[in-house]
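Novice: Everything below, folded, please.
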Amino acid sequence: MRFGVHSPSDNPVDHRLIDLFAGPGGLDVAATWLGIETTGIEWDEGAFATREKAEIHSHKGDVRKFNAAEFANASVLAAGPPCQTFTVAGKGAGRLALDTVLAFIKRMSVGDDIKEDLRGLSDERTGLVLEPLRWALDANASKRPYEAIVLEQVPAVLPVWEAMEEVLQGIGYLTTSGVLRTEEYGVPQTRRRAVLLANLSFRPQLPRRTHQHFVRDQEPIPGSPPSWKPMSEALSLLPGSTRNYPFEVVSNYGSGGDPKARGRRHSSEPSFTVTGKVTRNRILDSNGRWRNRFSHAEAGLLQTFPHDYPWSGVGIGQQIGNAIPPRLGVHVLCAALGLEVTPDDLDKVVALPWARSRNSLRPAGR
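Specialist: Below is the predicted model:
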């Protein structure tokens, strides 16, 4: 079943993707929709349980205990390292250690072994952001470089991606990096992600936005892409949903630094960033009555997972919040690999049940 994804080549090369820090499968769902074979590495029990239920090929364990040679047939490297030490919602150990991380990148570029020095970081999770570079350098040293690389993280990691770009360019890659807004790619949620895209054959461009940037109360701009997608549209994809009424989401987080000033979004607007605490957000209908909070299926839909995605194990809210939205994943993978997809075709595949949506978006010629 082909929904219009196509490649500039008449005979596109089959890709195999290795996904580090794979989580419950956000990027793997995107790859599966595109017909790309994928394998993920994930240590978290809950996320791994979800991956198994979704029948996504996986290896359980710490990424640092694996290496590129064990996945020598992979042509695409993807990674979304843990963001807790870099996100503004955390204590900021990663942001405080930014200069140290950048110095590590320079040392890695000349072959220094930094393993012992990483132990000096105040939070070991900060060093995980360097793992994709280790894998890329190891693959290159073994004469089996990845054809393409896709990295994503919170915006605070952009300087790390920019430093890695220099190293990757030094071993033959053409690269780009920047910060993307998820609502500009049809995700019913405002979320910003820093991405790095690299390819050995051509210079990737950041994916062209398909929807408008969300600005409250702003009228559609003539000649611009379609408006962002609202929560109501996403939640309508849940079969048997009773969430067919106007509502407001009262955020679990304070607005403007004031914990008492909870931000609000109407159902006709995109969601706030879906975090691990998404199910704590309160739902208020137009009559002033509190309604049931978001279910896991609803929270997954706001991330553009299939409505029947088999969330499993413990910490499901955290799994959902930590994942890259699959719809955004399609756009960044296509940009890194020179493929194209239309918003209408993505609308169709996102609306399908997981079993039917697998391998639904296929590049022309396959």
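Novice: From here on, just use CA atoms for contacts and neighbour counts.
Specialist: Will do.
Novice: Quick check, Asn244 in contact with Glu233.
Specialist: No. Here Asn244 does not reach Glu233: they are 9.9 Å apart, not a contact under CA atoms under 8 Å.
Novice: Mind checking which of these two has more residues around it?
Specialist: Neighbour totals were compared for Asn244 and Glu233, and Glu233 leads with 17 against 12 (other CA atoms under 10 Å).
Novice: so how far is the helix or strand containing Asp19 off the chain centroid?
Specialist: Using DSSP states H and E, Asp19 maps to strand 16-20. The gap between where strand 16-20 is centred and where its chain is centred comes out at 13 Å by CA atoms, centre = their mean, to the nearest Å.
Novice: Any figure for the gap between Ile105 and Val250?
Specialist: 41 Å (CA to CA, to the nearest Å).
Novice: ok, these two, which is more surrounded?
Specialist: Legend: neighbour count by other CA under 10 Å for Ile105 and Val250, higher for Ile105 (22 against 19).
Novice: Does the more buried one fall in a helix, a strand, or a coil region?
Specialist: helix (DSSP: H, G, I helix; E, B strand; the rest coil).
Novice: Surely it and Leu130 touch.
Specialist: Yes. Judged on CA under 8 Å, Ile105 makes contact with Leu130 at a distance of 7.4 Å.
Novice: Could I get the full set of helices for the stretch 251-366 of the chain?
Specialist: 296-302, 316-322, 326-337, 343-350, 354-357 (DSSP state H, counting those that start in this stretch).
Novice: Figure out how far the shortest one is from the centre of its chain.
Specialist: Meaning helix 354-357. 20 Å.
Novice: Could you list the residues in contact with it?
Specialist: Residues outside helix 354-357 that contact it (CA atoms under 8 Å, 6 or more residues apart in numbering) are Trp33, Pro306, His307, Asp308, Tyr309, Val349, Val350.
Novice: Columns neighbour count and distance to Ala49 on top of those residues, output as CSV?
Specialist: Converted to CSV, those look like this (neighbours: other CA atoms under 10 Å; distance: CA to CA, whole Å):
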residue, neighbour count, distance to Ala49
Trp33, 24, 21
Pro306, 25, 17
His307, 24, 18
Asp308, 19, 15
Tyr309, 20, 12
Val349, 20, 24
Val350, 22, 22
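Novice: Of those, which is the nearest to Arg262?
Specialist: His307 (27.9 Å; CA to CA).
Novice: the strands in the chain, which residues?
Specialist: Ranges of strands within the chain are 16-20, 37-42, 58-60, 76-79, 148-153, 174-181, 192-199, 247-255, 258-266, 282-285, 290-291, based on DSSP state E.
Novice: Need the ones you listed in TSV (columns: distance to Glu340).
Specialist: Supplementary listing: the strands of the chain in TSV, determined by distance: least, CA to CA, whole Å:
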stretch	distance to Glu340
strand 16-20	18
strand 37-42	18
strand 58-60	27
strand 76-79	17
strand 148-153	16
strand 174-181	17
strand 192-199	15
strand 247-255	34
strand 258-266	32
strand 282-285	37
strand 290-291	40
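Novice: I'd like the structure of this one too, to check against the first:
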Amino acid sequence: MITELFRGPGGWAEGLRQLGLSDVGLEIDTAACDTARAAGHTTIQTDVAAYPTAPFTGRTRGLIASPPCQAWSRAGKRGGLADQPLVHQAVHDLAHGRDTRAELLAQCKDERSLLAAEPMRWLYDLRPEWVCMEEVPDVLPLWKQYALYLQRWGYSTWAGILNAADYGVPQTRQRAILIASRTRGVTAPDPTHAKSPAEDLFGDCLKPWVSMAEALGWGATDRPAPTVTAGGAKSGGVEPFARGGRDALRAAQVRGCWTWKPGRPRTLTPSSIAIDAVEAGLLQSFPADYPWHGAKGKAQEQAGNAVPPLLAAHVVSAATGIPVQAPADLAAA
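Specialist: Sure thing, here's the model as predicted:
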């Protein structure tokens, strides 16, 4: 089986679906569990830190994880920053078969910080064929620590930063990614899109970035949206139009999410958080009919925090060698 830790509403699972795969996910949040189950993804509601690995031992081919990373969060008072050395220590200890989580947790300023070390407990016990992990860019040093131990165990690894827009997701979302495999050499997945596509020596050309307008069906083409957060579109910054002009502007004004910024011709700037869970899901590359559950705020939080399915599909493809299927091929299947 493929085992997923910290499933959320099912971003990784939707990506796996594009590869003809499925997984069993563990998640503690009730609304996220309801969403994932409604979408057809097998989900166990549980605390990952308390769940035993024994039921999965000898049965897990792939392990996926997007753990909460409060120790690297830029939000709020950032009290968990002091916990980073404790997380690294927990990963080191678990990689050597020593469970010091209780001792280290007692020293943490944020009790959620050590969740970022949980995947190592599962990796040590399960030794899956392949591994895929994702988090915010600041977590990259932790992923490199994981990669060091995985290499010692015989895995080929790659750890780096990927931009979701380079894989067809209509937002410029930077993520720290770890890919590992015991059976094949791994590297970063080849991008399918580019900000300014150019033909190579063979006449091939990547697709242009998918715009927010295209994703939301506004009938215009601009640049991708800024990163979608738990509350919706991130305010601040300016997104220039590549094409679309005044018609796109009028469509945006009707939507109420974007306004014209005086003195900057042919640009739009986000002025308020005004997208719902369905729209946030579309900007994450979820299907338009994805069954978001929970109150409005919880649904938006799920969509904003999820792994973009298209990015997930390409990351798992790099780990497994299974090609990402085009939407038409998926429909036919």
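Novice: Drop the TM-score for these two in here.
Specialist: A TM-score of 0.82 describes the superposed chains when it is computed by TM-score structural alignment, normalised by the length of structure 2; 297 aligned residues with a CA RMSD of 2.4 Å.
Novice: show me where the stretch 1-150 of structure 2 has helices.
Specialist: For the stretch 1-150 of structure 2, applying DSSP H, counting those that start in this stretch gives helices covering 11-17, 30-38, 84-95, 101-105, 118-126, 140-152.
Novice: Among these, show me which one is buried the most.
Specialist: helix 11-17 (a mean of 26; mean count of other CA atoms under 10 Å).
Novice: what's it packed up against?
Specialist: Secondary-structure packing of helix 11-17 of structure 2 (3 or more CA pairs under 8 Å, 6 or more residues apart in numbering; DSSP states H and E): helix 309-320.
Novice: corresponding residues in structure 1 for the helix it packs on?
Specialist: Per TM-score structural alignment, the counterpart of helix 309-320 of structure 2 in structure 1 is residues 326-337.
Novice: That stretch vs structure 2, average distance?
Specialist: With mean CA distance after the TM-score superposition for structure 1, stretch 326-337 of structure 1 departs from structure 2 by a mean of 0.4 Å once superposed.
Novice: Val150 of structure 1 and Val332 touch, don't they?
Specialist: Yes. Between Val150 of structure 1 and Val332 a contact is recorded at 7.3 Å, counting by CA under 8 Å.
Novice: Find residues that contact each of those two.
Specialist: Leu197.
Novice: on that earlier part again, of all the strands of structure 1, which one is nearest Pro207 of structure 1?
Specialist: Pro207 of structure 1 lies closest, by CA to CA, to one member of those: strand 174-181, at 8.7 Å.
Novice: Quick one: distance of that closest one to the chain centre.
Specialist: Put simply, strand 174-181 of structure 1 sits 13 Å off its chain's centre (CA atoms, centre = their mean).
Novice: in the superposed pair, what's the mean gap between it and structure 2?
Specialist: By mean CA distance after the TM-score superposition for structure 1, the fitted strand 174-181 of structure 1 averages 0.8 Å away from its aligned residues in structure 2.
Novice: elements contacting that strand?
Specialist: Counting by 3+ CA pairs under 8 Å, 6+ apart, strand 174-181 of structure 1 packs on helix 158-170, strand 192-199.
Novice: Structure 2: matching residues for the longest one?
Specialist: Per TM-score structural alignment, the counterpart of helix 158-170 of structure 1 in structure 2 is residues 140-152.
Novice: After superposing, tell me the mean distance of the matching stretch to structure 1.
Specialist: Stretch 140-152 of structure 2 sits 1.0 Å off on average (mean CA distance after the TM-score superposition for structure 1).
Novice: residue contacts, the closest residue to Pro189 of structure 2 other than its chain neighbours?
Specialist: Once flanking residues are discounted, Pro189 of structure 2 sits nearest to Ala318: 5.3 Å by CA to CA, 6 or more residues apart in numbering. The contact partners of Ala318 of structure 2, taken as CA under 8 Å, 6+ apart, are Ile179, Val186, Thr187, Ala188, Pro189.
Novice: just Ser255 of structure 1 next, same as before
Specialist: Listed by CA under 8 Å, 6+ apart, the contact set of Ser255 of structure 1 reads Ala261, Arg262, Gly263.
Novice: now the residues you listed in a markdown table, with distance to Tyr185 of structure 1?
Specialist: Shown next, in a markdown table, are the contacts of Ser255 of structure 1 (distance: CA to CA, whole Å):
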| residue | distance to Tyr185 of structure 1 |
| --- | --- |
| Ala261 | 29 |
| Arg262 | 26 |
| Gly263 | 23 |
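Novice: Buried only: go through the residues you listed for me.
Specialist: Neighbour counting by 16 or more other CA atoms under 10 Å classes Arg262, Gly263 among the contacts of Ser255 of structure 1 as buried.
Novice: With Lys144 of structure 2 as the reference, measure out to the residue nearest to Trp218 of structure 2 when sequence neighbours are not counted.
Specialist: Excluding the flanking residues, the one nearest Trp218 of structure 2 by CA to CA, 6+ apart is Ala251, at 6.3 Å. Remark: distance between Ala251 of structure 2 and Lys144 of structure 2 (CA to CA) = 44 Å.
Novice: repeat for Thr57 of structure 2
Specialist: 25 Å.
Novice: How about Gly80 of structure 2: what's its closest non-neighbour residue?
Specialist: Distances taken as CA to CA, 6+ apart put Ala71 closest to Gly80 of structure 2, at 4.2 Å, once the chain neighbours are dropped.
Novice: The one you found contacts Glu111, correct?
Specialist: No. Taking contacts as CA under 8 Å, Ala71 of structure 2 lies outside contact range of Glu111: 9.8 Å.
Novice: Neighbour count: those two, which is higher?
Specialist: Legend: neighbour count by other CA under 10 Å for Ala71 of structure 2 and Glu111, higher for Ala71 (27 against 15).
Novice: Contacts only, for that one.
Specialist: Contacts of Ala71 of structure 2 (CA under 8 Å, 6+ apart): Arg78, Gly79, Gly80, Leu81, Ala82, Asp83, Gln84, Asp110, Ser113.
Novice: burial count for the third one?
Specialist: Going back to what we said before, that points to Gly80 of structure 2. Quick note: Gly80 of structure 2 (other CA under 10 Å) scores 20 neighbours.
Novice: if I look at it, how far off is His88 of structure 2?
Specialist: In terms of CA to CA, Gly80 of structure 2 sits 13 Å off from His88 of structure 2.
Novice: Then Lys296 of structure 2?
Specialist: Separation of Lys296 of structure 2 from His88 of structure 2 (CA to CA): 36 Å.
Novice: got it, and Gly154 of structure 2?
Specialist: With CA to CA as the criterion, Gly154 of structure 2 and His88 of structure 2 are 21 Å apart.
Novice: do the same with Ile28 of structure 2
Specialist: Distance from Ile28 of structure 2 to His88 of structure 2, counting by CA to CA: 24 Å.
Novice: same deal with Glu27 of structure 2?
Specialist: From Glu27 of structure 2 to His88 of structure 2 the distance is 23 Å (CA to CA).
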